[in-house]
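J.: predicted structure and sequence below. I'll ask about it afterward.
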Amino acid sequence: MERTQHATSREAPPSDDARAIINRIVGRLTTERPDATIDDARRMALALTYATDQAGFRTAAADSLEREVLIHMPRIEQPITRGEYALIVRHAIQA
């Protein structure tokens, strides 16, 4: 069963900065409440939070990093647990 819709433009692998953020998010999803559900709003909030932490509040670098992270984190369109989603994201950035 397909639970997510993959972003349309993932030709290039994530940058080192984006990959590091994604790996931190995956770590959080697997260690903090992995059986709880996650939705697309939370996916976007995590990308924003981690990009801002790395590149600063309301900076062009943070905006760019957030967009890149979101490209490589598939959208969530159906109920899924944080742990399951972490596995999907981990696979997406390894492909």
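T.: In hand now; what should we look at? Numbers count the residues shown, from 1 in each chain.

J.: going forward, measure contacts and count neighbours with C-alpha atoms only.
T.: Will do.

J.: need the residue closest to the centroid of this protein.
T.: A centroid search over the chain (CA atoms, centre = their mean) returns residue 73, at 3.9 Å, as the residue closest to the centre.

J.: ranges for the strands of the protein?
T.: Along the chain, counting by DSSP state E, strands occupy 4-5, 37-38, 75-76, 80-81.

J.: hey, which of these is tucked in deepest?
T.: Taking mean count of other CA atoms under 10 Å as the contact definition, the stretch among the strands of the chain with the greatest mean neighbour count is strand 75-76, which reaches a mean of 20.

J.: one more to weigh against that first structure:
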Amino acid sequence: MPERTHPTQQDEGLRHATQPSEACRTLLLAIAQYLSVARPGDAMVDESRIYLARSYAQRWYGQDTATGAARTRDVLDHAPAPRTGQTRGEYALILRAIAEGR
């Protein structure tokens, strides 16, 4: 059985197709840090992924701004939807790997 924190072949191919910008990497790492300390054993759900992307982008780049919206889209484009049964801590590891180019 493959490790749940390892990307599938399809995920890996998509990741190599587009690398995140520096701003996106910073946001991904900030979200990963939060997930690793805030209930890391709880299940990660897609609603949380969307909320955190929007929340962090707006906090750093302005609420209701074009830049905040663009950063939100950028994070969502690079942060894969969580898999069923995946914990927040496991998801944080995936975000770190994406941000670090692994």
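T.: All right, it came through fine. From a predicted model like this one, the values you see are computed outputs, not experimental measurements.

J.: quick revisit: make TSV out of the strands of structure 1 and add distance to residue 25 of structure 1.
T.: Listed next are the strands of structure 1 as TSV, based on distance: least, CA to CA, whole Å:
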stretch	distance to residue 25 of structure 1
strand 4-5	17
strand 37-38	12
strand 75-76	15
strand 80-81	14
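
J.: closest one to residue 44 of structure 1 among these?
T.: Closest of the strands of structure 1 to residue 44 of structure 1 is strand 75-76, at 9.0 Å (criterion: CA to CA).

J.: equivalent range in structure 2 for that closest one?
T.: Following TM-score structural alignment, the aligned partner range for strand 75-76 of structure 1 in structure 2 is 81-82.

J.: with stretch 34-43 of structure 1 instead?
T.: Equivalent residues of stretch 34-43 of structure 1 are located at 40-49 in structure 2, counting by TM-score structural alignment.

J.: quick one: end-to-end length of the matching stretch, please.
T.: Its first and final residues considered, stretch 40-49 of structure 2 spans 14 Å by CA to CA, to the nearest Å.

J.: what's the match of strand 75-76 of structure 1 in contact with?
T.: Identification of contacts with stretch 81-82 of structure 2 by CA atoms under 8 Å, 6 or more residues apart in numbering yields 44-46, 49, 91.

J.: residue 20 of structure 1: which of the strands of structure 1 is closest?
T.: Among the strands of structure 1, the nearest to residue 20 of structure 1 by CA to CA is strand 75-76 (19.1 Å).
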